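1. From the sequence below, what's the structure:
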Amino acid sequence: MSPLNEPAPGLDLARDGAAHWRAAVPPRQIDDLIAELAAHAQVEPGRAGTRSLLAQPWCRALAAQLRDHPALQPSLAGLVAVQCTYFEKSTALNWLVTLHQDLSVPVAGRIDAPGWQGWAEKEGQWFAQPPAEVLGSLLAVRLHLDRCGIDDGPLRVVPGSHLHGRLDDEAARQWRERCGEITCLAEPGDVLALRPLTLHASSKARGTSPRRVLHIVYGPASLPDGARWAITA
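-> This next block holds a predicted model:
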């Protein structure tokens, strides 16, 4: 297995819970997306991003484009976009992300059903932790808008950890010790696909360049137990 912090783009989605594709979006479109974010992202002062971009036409078009990309289409067939989050990490907007799984999804409202937990309201939207089978069906696609080098707080993933369901802190630590981490460096236009149950973390940025990412989550068109997505595209 790879030692901690070894940069290695050779990931397999089924085996590792993550995969990396180069130049999935061309440079001119990356410039256009950055302009759209500057005009419409409406990030609150002092915050590192926003969770509520999918309602915007340009974002919906991007979600459809990525779903139809030849490299991504086999994994996204039959899924719909359910959320788009924008992250911007830099020395000015900086944070540390400890080892974790992404367990919360945006839904239209609260329900009372077994397996649904962790209810919270963020940016005026309900989020919940759904049953493990729902989490296992999701795929996040992270589009890099900037170069992400070793000093830019890149994502680190624990390969294969998505195959073991929800993991508590001790189990997560054991899986990282057993399997190591893969550091996901990227260039503008690169895409990293990530199963939300894949353990991942990132360090604070040490360089001067921004690390801007659009993180689009795809899931099944319908949810069990009467739950509904807040928005789809």
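
2. C-alpha only now, for contacts and for neighbours.
-> Noted.

3. Could you tell me which residues within the longest helix along the chain count as buried?
-> Criterion DSSP state H: the longest helix present in the chain is helix 27-40. By neighbour count, and taking 16 or more other Cα atoms under 10 Å as the criterion, the buried residues in helix 27-40 are Ile30, Leu33, Leu37.

4. now the other sequence, so there's something to compare against:
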Amino acid sequence: MSYERQINSKGYTIINQVYNESEIDNLISLIENRTKNNPENATFRKSQDLFAIRQFHKEVPETLDFIFNQSLKGIIENTFGKGYFITKSIYFDKPEKSNWFVAYHQDLTISVDKRIEIDNFENWTVKQNQFAVQPPAAILEDNFTIRIHIDKTTKDNGALKVINNSHSKGILRIENLDFENEKETICEVEKGGIMIMKPLLFHASNKTTNNERRRVIHIEFSRQELPDGLEWSEKTILLN
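-> All right, here's what the predicted structure looks like:
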């Protein structure tokens, strides 16, 4: 089954060996240098259970040449076509003894540059001076997310678990999902592999139980222009 068919039918796909050891080492080195040299950056979030860098591709732009290697660029173009750009990125580092977990949810918001009252754009929030809003379902349905795995990720260190094909149900309250009749999959990914998923896919992650670190670069993509002068606040067009 092709990646495109897997994503359409299940809401996700896993592709291993997208990055070699050297590419992963370069990514780790660039991230560590950035966090070491500027530990108090406003986009950094640090706690006992999680370290995160928001707007990652803007905070550590030198990683983009390694992230968008020929393998990943080919996967994106062959699976989704041309015209997509980055709309959001986050780096997650879940430490070895992390008790951090995330309950089942859909990714319903996008990051934008300002607040404008537009029909069907709702649930506005502001976090770290950045506006977020829930757009119409049609925008979310066309977008996709790539999660790049810096470490091997298993059920024991917080691999995502998903409800297969839940992305096809539209925007849905969690209590309206019939868990007894749904198929749950734990998405284990090798170091250097990726997971591609649709924003409306219900996903969650458990606490770490095996004392193994889990680092992931999460990047969201779209090809849609927003209405009435609204702009993606992290929009970055990738040049070949």
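
5. quick one: the longest helix of structure 1 to structure 2 mean distance?
-> Average distance between helix 27-40 of structure 1 and its aligned residues in structure 2, after superposition and using mean Cα distance after the TM-score superposition for structure 1, equals 1.1 Å.

6. Would you check the span in structure 2 matched by that helix?
-> Using TM-score structural alignment, helix 27-40 of structure 1 lines up with residues 21-34 of structure 2.

7. now what about the matching stretch, what contacts it?
-> Surrounding stretch 21-34 of structure 2, the residues in contact under the criterion Cα atoms under 8 Å, 6 or more residues apart in numbering are Val60, Glu62, Thr63, Phe66, Ile67, Ile150, Gly192.

8. can you check stretch 63-73 of structure 1 too?
-> Residues beyond stretch 63-73 of structure 1 that count as contacts (Cα under 8 Å, 6+ apart) turn out to be Trp21, Ala24, Leu76, Ala77, Ala81, Ile216, Ala233.

9. Can you tell me which of these are buried?
-> Trp21, Ala24, Leu76, Ala81, Ile216, Ala233.

10. Is the first one in contact with Val191, as I believe?
-> Yes - at 5.3 Å, Trp21 of structure 1 counts as touching Val191 under the criterion of Cα atoms under 8 Å.

11. how many other residues sit next to the alignment partner in structure 1 of Glu182 of structure 2?
-> When the two structures are superposed using TM-score structural alignment, Glu182 of structure 2 falls opposite Cys179 in structure 1. Other residues near Cys179 of structure 1 come to 17 when the count uses other Cα atoms under 10 Å.

12. Show the contacting residues for the spatially closest residue to Trp175 of structure 1 that is not a sequence neighbour.
-> Distance criterion Cα to Cα, 6 or more residues apart in numbering; nearest residue to Trp175 of structure 1, sequence neighbours excluded, is Ser161 at 6.9 Å. By Cα under 8 Å, 6+ apart, the contact set of Ser161 of structure 1 is Asp16, Gly17, Trp175, Leu197, Thr198, Leu199.

13. in the helix or strand hosting the third one, what's buried?
-> When secondary structure is defined using DSSP states H and E, the element that contains Trp175 of structure 1 is helix 169-179. The neighbour-count criterion (16+ other Cα under 10 Å) identifies Ala172, Arg173, Trp175, Arg176, Cys179 as the buried residues of helix 169-179 of structure 1.

14. List the residues that contact the counterpart of Gln106 of structure 2 in structure 1.
-> Aligned counterpart of Gln106 of structure 2 in structure 1: Gln101 (TM-score structural alignment). For Gln101 of structure 1, the set of contacting residues under the criterion of Cα under 8 Å, 6+ apart consists of Arg166, Leu167, Pro196, Leu197, Thr198, Leu199, His200.
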